[in-house]
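Participant: take this sequence and fold it.
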Amino acid sequence: MSNPRVTTGTASAFGGLSDTLFAYGIPAACCADGPSGLRMEGKATQLPIGTALAASWNPKLVRELYTMEGQELYRNDVDTLLGPGVNIHRHPLNGRNFEYYSEDPYLSGTIAVASTGGIKDGGAWGTIKHFALNGQESHRFKIDAVCSERAIRQIYLKTFEMAVKAGTVKTLMTAYNPINGHWAASNYDLCTTILRNEWGYDGIVMTDWWAKMNDVVEGGEESNKDTRDMVRSQNDLYMVVNNNGAEVNSNNDNTEESVKEGKLTVGELQRAAINICNFILSAPVIERELVDTDVAKHYDSVPNDQAKYEVFNIEKDNKVMFNSGAEATLEVEDEGEYTIIVNIAFDKSNLSQSTVNVNANGTTMVVIQTNGTDGNWITQKLCKVKLDKGVYNLKLEEVLAGIKVKYIQFKKIPKKNK
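Facilitator: The predicted structure follows:
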């Protein structure tokens, strides 16, 4: 989330996020909330909610509205909107009913095609969600949707089917809930048998944020670390990990371990990678200039006698500690390029989000963003900066309150031999 390779303040990035993948020429694609209009940090466009759109009974008008939405996405370098939501109104107290269309599958499907078709006409893509049977907001991580195959196909999947077969979607998000004991994010019958084999879907499938999965064959206990069975079911993308977290497996998932144990094949991983790359080839990102936004950015120092706060030497101390609050001074004796690593905690659940700017001599050097860590301290690798010899007065500026910063580490990047 808020990845520096894509538009600031958006919900996620995927594709060429690591330096290795980016070096192959794979760009980072961008997605942003939400079903009722584009939302970024500090900026949002409010569209009528899904229920109001369906109540219009006017798919032509809805398509025109969402064509403008697609144009707005395109202008902001967003490749896919995280919406619309297309589940069925099953109960009046469902907290997500506002973004879903109707209790009628055909009406919902007609408006879903109009919405996603409009986004496509405008130059971007929409992500239909939550696949499938997300019938309530409370306990949505655990509630098992026990349902017959006939009802699933004729009622709860019909809207998704209509949008897929109309060719207006290339991105789809699975739900948090299990269906007859198998969590949606690792449900092979949903993601492969029906979606791809029967309906002919050729786009990508992503999880909802911090979803859980269970064994694709046996079912059983669920875990957010079980990316093995997510990949086996042909759910291509796990949303989300810390920025640069995939490089260091920050979520401690079981993908690499499962390949070594023979429980996941390289071919299954390649299949997911192919799906992701094919989407990128069909998205606006492929038209944009391939620019490494994570290249080292230059920041000017001030003279050594202008240190304002507790002083830390970049060569001797290695880390700038924020023991006494939100201010500290960094002293640099040897100019060079440095990778920024932070140690942070946020005493909320992972459904909460917080942001803090790190300002150097009055200019924003880096943005720290995280979901709740339940108070646990975590380490994030952030961007690269160029620092001259001199002094940098660092101040933490809260954007969304809550993050505690223990230290910022500046790790020097060795110079490459010519």
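
Participant: could you use CA atoms for every contact and neighbour count after this?
Facilitator: Will do.

Participant: now do the residue nearest to Ile403 when sequence neighbours are not counted: how many residues are near it, please.
Facilitator: Leaving aside its sequence neighbours, Ile403 sits nearest to Phe346 (CA to CA, 6 or more residues apart in numbering; 4.8 Å). When neighbours are counted by other CA atoms under 10 Å, Phe346 registers 23.

Participant: this one next, for a side-by-side:
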Amino acid sequence: MREVPLTGGPVELRGALDAEVTANGVMPRRLPAWTREQYQNPSVDGVTVMPSGVRLVFRTDARELEFEVLTFTGQLDGDPHPRPTGMLELLVDGALAGRRRAPLGNVLRMAGPGAEQRLVPGEPGVVRFAGLPVGMKTVELWLPPQTPTELVALRADGDVLPPLPDGRRRWVHHGSSISHCIEADGPTGTWPVVAAALGGVEVINLSQAGNALLDPYVARTIRDMPADLISLKVGINIVGLAAFRLRSFGPAVHGFLDTIRDGHPDTPLLLMSPVSCPALEETPGPTTVGPDGRIIALGDPAQVPAGALSLAVVRAELEKIVSVRQARDPHLHHLDGRDLLGPDEVDDLADGVHPTAAAYRRMGKRFAAHAFAEDGPFR
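Facilitator: Modelled structure (predicted):
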């Protein structure tokens, strides 16, 4: 087994916009380094290093590969077990060739959600994939979407070469946890990855669990990066955190779109509203979690006429914004999120807001059927 450099060599890190050099190796980050000083909440940094859609790509004639990684996962005080670390998946020439549970490494202990974290140090772990096909092949190692993962080492028993140019269109997507897909059954089971595979495109998933709040640094990131297709899924975090009133929400959406259009004036751009979420359909946030583990809305529906936001209000406003802008922006499109997961499927929301792994795969197929159809926005 020969050591392969993780940076400055034949291996490409795709799906990440930054690779932070650490004491152990390399930590992929899904937003560029310059954005870090603008994070108002530490949770943004935490979800940025959760590598949803991030993968190592290279060509090799090796029959055996060895990856050494150091993971970070959480554990609540009183819970005897850390949260599951998720799966590493190996694709060979586009086909799934193996799955391995990511090894347990560092554990972040906390008294409860949002509480101060205490690090329980761990050690890097090794995963191996053996019996790979003979001959030169393209290999992709996909990292778990819910677990920050430092890349420590890559070893192979054969030659490792750079990947061939991808050639596919690049689709950039930004959304909430429902696009980040922490609950997916594996990294290729997130709905954006499922949809990208069906549409024959390469996806860059900039979704931020709990933090899809029209942050200007995200808009500037999308503006400045190569993109052939762009989609934005807006609303659930804004309502759940009561982050805007109607008066400020519309201009914020317009401003986000304006910034992206500064760099991509003619790129197909699909603006999506939230999927179904019974607790917030007619009731504003903020939200909390009830004793049964399901989301509860704390807002007053009587405040909606005064400008409080529910999902129903957000959907209507997003549809109106697209309609108004389409006269001068014919490449802007709209999709009602309920077309991906509707009110008759809320039993697939285990906590009242996040879809199950099976529902994520269904959402990916539905998105692809809409967006990549012959008359679709990403045709």
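
Participant: quick one: TM-score?
Facilitator: Overlay of the two chains. TM-score (TM-score structural alignment, normalised by the length of structure 2): 0.29; 168 aligned residues with a CA RMSD of 6.3 Å.

Participant: give the contact list for Leu271 of structure 2.
Facilitator: By CA atoms under 8 Å, 6 or more residues apart in numbering, Leu271 of structure 2 lies in contact with Ser231, Leu232, Lys233, Val234, Leu318, Val322, Leu332, His333, His334, Leu335.

Participant: one more time with 10 Å, if that's ok
Facilitator: 230-234, 253, 257, 318-319, 321-322, 332-337 (CA atoms under 10 Å, 6 or more residues apart in numbering).

Participant: of those residues, just the buried ones, ChimeraX syntax please.
Facilitator: To isolate the buried ones among those in ChimeraX, judged by 16 or more other CA atoms under 10 Å, type:
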select :230,231,232,233,234,253,257,318,319,321,322,332,333,334,335,336,337
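
Participant: the contacts of Leu271 of structure 2 in strands, which ones?
Facilitator: Ile230, Ser231, Leu232, Lys233, Leu332, His333, His334, Leu335 (DSSP state E).

Participant: out of the residues you listed, who's nearest Val57 of structure 2?
Facilitator: Ile230 (22.7 Å; CA to CA).

Participant: count the residues that sit near Val399 of structure 1.
Facilitator: By other CA under 10 Å, neighbour count at Val399 of structure 1 equals 16.

Participant: tell me how far it lies from Val358 of structure 1.
Facilitator: 10 Å (CA to CA, to the nearest Å).

Participant: shared neighbours, the two?
Facilitator: Both Val399 of structure 1 and Val358 are in contact with Val367, Ile368, where contact means CA under 10 Å, 6+ apart.

Participant: wait, Lys412 of structure 1 touches Tyr338, no?
Facilitator: Yes. Applying CA atoms under 10 Å as the test, Lys412 of structure 1 and Tyr338 come out as touching, 4.3 Å apart.

Participant: give me the common contacts of those two.
Facilitator: Common neighbours of Lys412 of structure 1 and Tyr338, using CA under 10 Å, 6+ apart, are Lys384, Val385, Lys386.

Participant: among those residues, which are located in strands?
Facilitator: Per DSSP E, these map to strands at Lys384, Val385, Lys386.

Participant: could you dump the residues you listed into a markdown table with distance to Ala55 of structure 1 added?
Facilitator: As requested, these are exported to a markdown table (distance: CA to CA, whole Å):
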| residue | distance to Ala55 of structure 1 |
| --- | --- |
| Lys384 | 50 |
| Val385 | 52 |
| Lys386 | 55 |
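
Participant: quick one: which of the residues you listed is most hemmed in?
Facilitator: The most crowded member of these, judged by other CA under 10 Å, is Lys384 (23 neighbours).

Participant: now, which of the ones in strands among the contacts of Leu271 of structure 2 sits nearest Phe72 of structure 2?
Facilitator: For these, the nearest to Phe72 of structure 2 is Lys233 (27.2 Å; CA to CA).

Participant: quick one: the closest one and Arg170 of structure 2, what's the gap?
Facilitator: Going from Lys233 of structure 2 to Arg170 of structure 2 by CA to CA gives 17 Å.

Participant: likewise for Gly46 of structure 2?
Facilitator: 25 Å.

Participant: give me the more crowded residue out of these two.
Facilitator: For Gly46 of structure 2 versus Arg170, neighbours defined as other CA under 10 Å are more numerous around Arg170 (18 against 14).

Participant: right, and the more buried one touches Ser231 too?
Facilitator: No. The pair formed by Arg170 of structure 2 and Ser231 falls short of the contact definition of CA under 10 Å, at 11.4 Å.

Participant: and the next element down the chain from the host helix or strand of Phe249 of structure 2?
Facilitator: For Phe249 of structure 2, the host element (DSSP states H and E) is helix 246-263. Per DSSP H and E, helix 246-263 of structure 2 leads on to strand 269-272 as the next helix or strand towards the C-terminus.

Participant: helix or strand right after that next one?
Facilitator: strand 287-289.

Participant: could you point out which element follows that following strand?
Facilitator: Following strand 287-289 of structure 2 in sequence order, the next helix or strand is strand 295-297 (DSSP H and E).

Participant: ok, now how distant is the residue nearest to Asn393 of structure 1 when sequence neighbours are not counted from Leu396 of structure 1?
Facilitator: Once flanking residues are discounted, Asn393 of structure 1 sits nearest to Thr329: 4.4 Å by CA to CA, 6+ apart. Here the criterion is CA to CA. By it, Thr329 of structure 1 lies 12 Å from Leu396 of structure 1.

Participant: so these two - more neighbours on which side?
Facilitator: Set side by side, Thr329 of structure 1 and Leu396 show more neighbours around Thr329, with 24 against 20, by other CA under 10 Å.

Participant: which element is the more buried one on?
Facilitator: Following DSSP H and E, the helix or strand that holds Thr329 of structure 1 is strand 327-332.

Participant: thank you kindly, that will do.
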